[in-house]
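Enquirer: Give me coordinates for this.
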Amino acid sequence: MTGKLVIATHNAGKLKEISALLAPYGVDCVSAGELGLPEPEETGTTFVENALLKAHAAARAANLPALADDSGLSVAALGGRPGVYTADWAERQPFEGPPGRDWFMAMGKVEGLLCGLGRQVDRSCWFSCVLAIAWPDGTEAVYEGRVDGTFHWPPRGDRGFGYDPVFVPHGRTETFAEIDPVEKQAISHRADAFAKLVAGQFGDARND
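Expert: Just a heads-up that it's a prediction; the model follows:
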């Protein structure tokens, strides 16, 4: 996997994080958004299904290898929700304001449900990340990562995106949104998945 790679996302924060992780391997990343590719409907019921759906759609449309990330937050006390529907919980309904994603609202929904379960509720949670690579000929590869932590309220920090301000990884006291981005990249669910991707696609090869 060398040369140009389509990152199947319209999320600038996610593109920046993925590009930084792939930079040492001589991969030239371009986003689906920059290429004007449409976002396919995510109809899968698992992270793997959605990641593969997005990767194959981008690879076919661009005629280039494509990498898709499907990730989300799962909360133990909520039976693993929001899980694969993590982004959907941030989508505003007509009565909630203009169309778009409101991550503070999404974090508040999780907190509201946890509060409804009582003061002693288990706040353990985890971020999952699935990275799927697809080539125009239909070849594919999948790598899965995970990081465990605690759901913290109120949100803290402005360095992350999505649910980062409410996630405190095990062994730390800061949320993902308070941790330096370089440190976060070393311990995140995406970093875990990328370590597996690098081992599978690059071995020890790297452009120093």
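Enquirer: CA atoms for contacts and neighbours, from now on please.
Expert: Will do.
Enquirer: By residue count, tell me the biggest helix in the chain.
Expert: For the chain, the longest helix by residue count, based on DSSP state H, is helix 47-62.
Enquirer: buried residues in it?
Expert: 47-60, 62 (16 or more other C-alpha atoms under 10 Å).
Enquirer: Can you give me the distance of the residue nearest in space to the middle of the chain to residue 129?
Expert: Nearest residue to the geometric centre of the chain (C-alpha atoms, centre = their mean): residue 71, 3.6 Å. When distances are taken as C-alpha to C-alpha, to the nearest Å, residue 71 and residue 129 turn out to be 4 Å apart.
Enquirer: now swap in residue 45 and tell me
Expert: Applying C-alpha to C-alpha, one obtains 14 Å for the distance of residue 45 from residue 129.
Enquirer: Tell me which of the two has more neighbours.
Expert: With neighbours defined as other C-alpha atoms under 10 Å, residue 45 and residue 129 compare such that residue 129 has more, 26 against 11.
Enquirer: Which strand or helix spans the more buried one?
Expert: Counting by DSSP states H and E, the element that carries residue 129 is strand 124-134.
Enquirer: how about the nearest residue to residue 126 once chain neighbours are set aside, secondary structure?
Expert: In space, not counting the residues next to it along the chain, residue 126 is nearest to residue 148; the distance is 4.2 Å by C-alpha to C-alpha, 6 or more residues apart in numbering. Of the three states, residue 148 takes strand under DSSP: H, G, I helix; E, B strand; the rest coil.
Enquirer: Contacts only, for residue 148.
Expert: Applying C-alpha atoms under 8 Å, 6 or more residues apart in numbering, one finds that residue 148 lies in contact with 124, 125, 126, 127, 169, 170.
Enquirer: same deal with residue 89?
Expert: Applying C-alpha under 8 Å, 6+ apart, one finds that residue 89 lies in contact with 82, 106, 109.
Enquirer: the helices in the protein, which residues?
Expert: Taking DSSP H as the criterion, the chain carries its helices at 12-22, 47-62, 103-115, 181-187, 189-201.
Enquirer: can you give me the end-to-end distance of stretch 171-184?
Expert: With C-alpha to C-alpha as the measure, the first residue of stretch 171-184 is 13 Å from its last.
Enquirer: another one to check against the first:
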Amino acid sequence: MQELVLATKNLNKVHELQQLLEAENVHVRSLAELGGEDVAETGTTFEDNARLKVQSAVAQFHLPTLADDSGLMVDYLHGQPGVRSARYAGDHNDAANNARLLTELGGVAPTQRQAQFVTTMVYFDPQMQVELVAEGKLVGQIMTVPQGNDGFGYDPLFYVSELDCTLAQLSLAEKNKISHRARALQEFLRQYRRLNLQK
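Expert: Presented below is the predicted three-dimensional model:
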């Protein structure tokens, strides 16, 4: 079984990615498990922030490392909250972030509430000196009121038209089939498998 450091302490994210990677015979270890240090997300893009997390974790543990940065980009708000999604109204305060988003979109018509979730993943293997970058997107619309009790972050507000529900109305297994993170991971795995064939 291959070992991979997931450069996050976000337990929701760890659980989500563990489920997605277990079929690949990959053992995921998080920063929380390893006692690693977080890094300030000072980048201007999702890729910048993911790379900062990877570089920090590789410096600490010298192991193959995967990190992602994800966020919500709302068309009407010119791509905001973007890289500040987790800190939009308070650091990782989901309720406050959702409340601010609803305030910013107050009175905006449904046809103007389009949005997309974006995930960019960066992987680095310090032994091979190889970096992989993958991106996934999920297009949807911001609701006027939260719906659903599962998920985290902006999931209760993010409506996916083809499923006729928000992400928070899906089970984790259902969400993992269509989420931006799942799509980024599938692209990462395509590159990762090809890389392993070269070893």
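Enquirer: List the TM-score for the superposed pair.
Expert: Laid over one another, the chains give 0.92 as their TM-score (TM-score structural alignment, normalised by the length of structure 2), with 194 aligned residues with a C-alpha RMSD of 1.7 Å.
Enquirer: Now check structure 2 for the residue matching the residue nearest to residue 126 of structure 1.
Expert: The criterion is TM-score structural alignment: under it, residue 148 of structure 1 has residue 139 as its aligned partner in structure 2.
Enquirer: again with residue 126 of structure 1
Expert: With TM-score structural alignment as the matching criterion, the partner of residue 126 of structure 1 in structure 2 is residue 116.
Enquirer: ok, that match touching residue 142?
Expert: No - with contact defined as C-alpha atoms under 8 Å, residue 116 of structure 2 and residue 142 do not form a contacting pair (9.3 Å).
Enquirer: So for these two, which residue has more residues nearby?
Expert: residue 142 (25 against 21).
Enquirer: residue contacts, the more buried one?
Expert: The contact partners of residue 142 of structure 2, by C-alpha under 8 Å, 6+ apart, come to 110, 113, 114, 115, 157, 158, 159.
Enquirer: Equivalent analysis for residue 94 of structure 2, please.
Expert: Applying C-alpha under 8 Å, 6+ apart, the residues contacting residue 94 of structure 2 are 86, 152, 153, 154.
Enquirer: Check residue 115 of structure 1 too.
Expert: residue 121.
Enquirer: where does the closest residue to residue 169 of structure 1 other than its chain neighbours sit relative to residue 161 of structure 1, distance-wise?
Expert: Leaving aside its chain neighbours, residue 169 of structure 1 sits nearest to residue 149 (4.0 Å; criterion: C-alpha to C-alpha, 6+ apart). Remark: distance between residue 149 of structure 1 and residue 161 of structure 1 (C-alpha to C-alpha) = 16 Å.
Enquirer: cool, residue 32 of structure 1 as well?
Expert: When C-alpha to C-alpha is the yardstick, residue 32 of structure 1 and residue 161 of structure 1 sit 19 Å from each other.
Enquirer: same deal with residue 132 of structure 1?
Expert: Noted for residue 132 of structure 1: a distance of 21 Å to residue 161 of structure 1, by C-alpha to C-alpha.
Enquirer: neighbour count winner among those two?
Expert: Neighbours per residue, other C-alpha under 10 Å: of residue 132 of structure 1 and residue 161, the larger number sits with residue 132, 28 against 14.
Enquirer: That one contacts residue 71, correct?
Expert: No - in this structure, residue 132 of structure 1 sits apart from residue 71 without contact. The criterion is C-alpha under 8 Å, and the distance is 11.2 Å.
Enquirer: okay, now the corresponding residue of structure 1 for residue 73 of structure 2: neighbour count?
Expert: Residue pairing (TM-score structural alignment): residue 73 of structure 2 is matched to residue 74 of structure 1. Here the number of neighbours of residue 74 of structure 1 (other C-alpha under 10 Å) works out to 22.
Enquirer: Would you mind confirming that residue 74 of structure 1 makes contact with residue 83?
Expert: Yes - the pair residue 74 of structure 1 / residue 83 is scored as a contact, 4.7 Å apart, by C-alpha under 8 Å.
Enquirer: aligned partner of residue 56 of structure 1 in structure 2?
Expert: The pairwise alignment with structure 2 assigns residue 56 of structure 1 to residue 55, based on TM-score structural alignment.
Enquirer: So which elements touch the longest helix of structure 1?
Expert: If contacts are counted by 3 or more C-alpha pairs under 8 Å, 6 or more residues apart in numbering; DSSP states H and E, helix 47-62 of structure 1 sits against strand 3-7, strand 66-75, strand 124-134, strand 140-151.
Enquirer: Excluding chain neighbours, give the residue nearest to whatever residue of structure 2 lines up with residue 163 of structure 1 in space.
Expert: Residue 163 of structure 1 maps onto residue 154 of structure 2 when the alignment is built from TM-score structural alignment. Sequence neighbours aside, residue 98 is the residue nearest to residue 154 of structure 2 in space, at 6.2 Å (criterion: C-alpha to C-alpha, 6+ apart).
Enquirer: how far away is the one you found from residue 148 of structure 2?
Expert: From residue 98 of structure 2 over to residue 148 of structure 2 the distance is 13 Å, taken as C-alpha to C-alpha.
Enquirer: got it, and residue 53 of structure 2?
Expert: Computed as C-alpha to C-alpha, the residue 53 of structure 2 to residue 148 of structure 2 distance reads 31 Å.
Enquirer: One more: residue 5 of structure 2?
Expert: 31 Å.
Enquirer: Still touching in structure 1? Go through the contacts of residue 142 of structure 2.
Expert: Under the criterion both residues aligned by TM-score structural alignment, their matches' C-alpha atoms under 8 Å, these that remain in contact after alignment to structure 1 are 113, 114, 115, 157, 158, 159.
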